[in-house]
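Peer 1: no sequence on hand, only this structure:
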């Protein structure tokens, strides 16, 4: 963002809040949103860092505010949103980016370390989203991005706390997307791979360069634009982008009774067969599929018991 002519129009008139935006990935997100025309509230616990990013945006002819607050501080976040509303009168985009790491094997991890990570990633995202939810409902427009992780989606050694929090955000996204749909609110997840202060010392110089946060942030436009999807999990890193999905296999009707436990074991390969798996539109899809299944369906497929 060096010249005024670089300011785009895709998000002109929109107002964004980016948490944890004093550096790293959050800064990259804030800079991109401003370059696309959005006015941006730069949130960080460190006021000096937030102000520095806000100045960078202003120096490039964008509009930005800085606000220091922990995402776990409900009163502070409410004050932050009130500041945005008093200044710009609306909130269109919330990027829940703030996070911490307390990596340790589960055997050595304390519950305080587990709780601290869950509080920031999960509760912090819920607190910030709750603070803007009614505003978005009333204006019938909103875009919320949760920051999940491959550590939550697929697991990662030493990150039980982080992975649990990050997968919980997928569940939060799934439900909020359903509840927000009729109000024009779309909720998605971004799973970034980026070299930031949280990964300092874990990567080689070459990997650090290839995993620049600037190569993740382009994913945001797809998730917050007028034509954005909802309930998408977009994985991004090193300029590569992919979708991740929570799926449901066709499964097998085993029934109840004394033989049911052995039937599940005996049919494990068929239960796990991914042929014809679906991405359910809502949680009750599992129940609907289960109720539609039965002895007649099982016989038509050659029997449930292997």
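Peer 2: Perfect, thanks for sending it. Everything numeric in this text was worked out from a predicted model, so none of it was measured.

Peer 1: contacts and neighbour counts: CA atoms only from here.
Peer 2: OK.

Peer 1: helices or strands up against the lengthiest strand in the chain?
Peer 2: What stands out as the longest strand in the chain, according to DSSP state E, is strand 185-193. Applying 3 or more CA pairs under 8 Å, 6 or more residues apart in numbering; DSSP states H and E, we find strand 185-193 packed against strand 142-147, helix 160-180, helix 219-224, strand 233-237.

Peer 1: the structure to be compared is supplied as follows:
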């Protein structure tokens, strides 16, 4: 195959690092069962890390970053899919050890491919993307551990980010009372539109005296922040509550004790969107197209649409915390 296409390529050696828009051919892509003409991708924090020399995300070079893509199949050697099918590929090893979504073409293993669920467009699927999938998986896991709206309020940390924004609106749709933690004073109206009932400053989500137990407040928490924010959450969960932890924007280290777990029976749920089974992944995506789909507010979550040419600046911006909601990458 010799058809040419454009892609953003990151490369690194002992002495050099580069992030460049290149013209490639299909022969440059890694093996896979399914060829996709990519229509949309999205910018995630992990993609930002892939675009830096010290990100420690990319496993081999050269690499096309982009852990999300949505598009149309143009060739398939997997009997489950045919030419013309609209599909999603999100997370797995995309953009980390296998060339990803910042490309007009992608070739991937069939086991990574999710048929676009009825109720979602290709663009909507990337407004959600891995961030929305992570938020939905967080809710799914907490509900599997007994969370219901009647149990009490759920707090979302880092609420203006991709995971946070999508989690707020999904929880609101499900009937939960939603509290938001954010360090952005200018984002309060945005969070209210998404469905927030209460907004707390980042500074209030702390436990400076390192007390193992504080007053019980939350039945659940969606936490893409980690760090000392997680320490606060563990000390303030209601009995039997759950914290769904999916990120480390606040740092990888946190302090706690066994007391929240053995005296309040709380659950700390690790959310890893890359290694879940295909069946579970499809189950969560089906929820994103039905009871968790943020009706009427998806466009409000989009901060901007960027092209491949504009993508390097977008990758830099997300690492600086300059993103509200989602940045889409328009490829078609």
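Peer 2: Right, received. Where do you want to start? Treat the numbers as computed from the prediction; the structure is a model and nothing was measured.

Peer 1: quick check: TM-score for this pair?
Peer 2: Put the two chains on top of each other and the TM-score (TM-score structural alignment, normalised by the length of structure 1) is 0.35; 136 aligned residues with a CA RMSD of 4.5 Å.

Peer 1: that older thread, for residue 295 of structure 1, find the nearest of the helices and strands packed on strand 185-193 of structure 1.
Peer 2: The closest of those to residue 295 of structure 1 is helix 160-180. By CA to CA, the value is 32.0 Å.

Peer 1: tell me what angle the closest one forms with strand 233-237.
Peer 2: Going by axes from the mean of the first three to the mean of the last three CA atoms, to 10 degrees, helix 160-180 of structure 1 is angled at 130 degrees with respect to strand 233-237.

Peer 1: that older thread, and after the longest strand of structure 1, which helix or strand comes next?
Peer 2: Following strand 185-193 of structure 1 in sequence order, the next helix or strand is helix 205-210 (DSSP states H and E).

Peer 1: may I see the buried residues of that following helix?
Peer 2: Buried positions in helix 205-210 of structure 1, judged by neighbour count with 16 or more other CA atoms under 10 Å: 208, 210.

Peer 1: repeat that for stretch 74-86 of structure 1.
Peer 2: Neighbour-count burial for stretch 74-86 of structure 1 flags 74, 76, 77, 78, 80, 81, 82, 84 (criterion: 16+ other CA under 10 Å).

Peer 1: quick check: the third one touching residue 126?
Peer 2: No: the pair residue 77 of structure 1 / residue 126 is not scored as a contact, 11.0 Å apart, by CA atoms under 8 Å.

Peer 1: can I get the helices and strands packed on strand 185-193 of structure 1 in CSV including mean neighbour count and distance to residue 192 of structure 1?
Peer 2: Output for those, formatted as CSV (neighbours: other CA atoms under 10 Å; distance: least, CA to CA, whole Å):
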stretch, mean neighbour count, distance to residue 192 of structure 1
strand 142-147, 27, 8
helix 160-180, 21, 11
helix 219-224, 20, 9
strand 233-237, 23, 5
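
Peer 1: which among the ones you listed is found nearest to residue 55 of structure 1?
Peer 2: Among these, helix 219-224 comes nearest to residue 55 of structure 1, with 21.5 Å by CA to CA.

Peer 1: who does the closest one touch, helix- and strand-wise?
Peer 2: strand 142-147, strand 185-193.

Peer 1: so which of the helices and strands packed on strand 185-193 of structure 1 is nearest residue 296 of structure 1?
Peer 2: Using CA to CA, these put helix 160-180 closest to residue 296 of structure 1, at 32.7 Å.

Peer 1: run the angle between the closest one and strand 185-193 for me.
Peer 2: Going by the same axes, to 10 degrees, helix 160-180 of structure 1 makes 160 degrees with strand 185-193.

Peer 1: what is helix 160-180 of structure 1 packed up against?
Peer 2: helix 111-118, strand 142-147, helix 150-153, strand 185-193.

Peer 1: of all the ones you listed, which one is nearest residue 289 of structure 1?
Peer 2: Closest among those, using CA to CA: helix 150-153, at 23.9 Å.

Peer 1: what helices or strands is the closest one leaning on?
Peer 2: Contact here means 3+ CA pairs under 8 Å, 6+ apart; on that basis helix 150-153 of structure 1 packs against helix 160-180.

Peer 1: count the neighbours of the residue nearest to residue 163 of structure 2 when sequence neighbours are not counted for me.
Peer 2: In this structure, residue 163 of structure 2 finds its nearest non-sequential neighbour in residue 131, 4.6 Å apart by CA to CA, 6 or more residues apart in numbering. Using other CA atoms under 10 Å, residue 131 of structure 2 has 30 other residues around it.

Peer 1: was I right about residue 131 of structure 2 contacting residue 125?
Peer 2: No: at 10.6 Å, residue 131 of structure 2 does not count as touching residue 125 under the criterion of CA under 8 Å.
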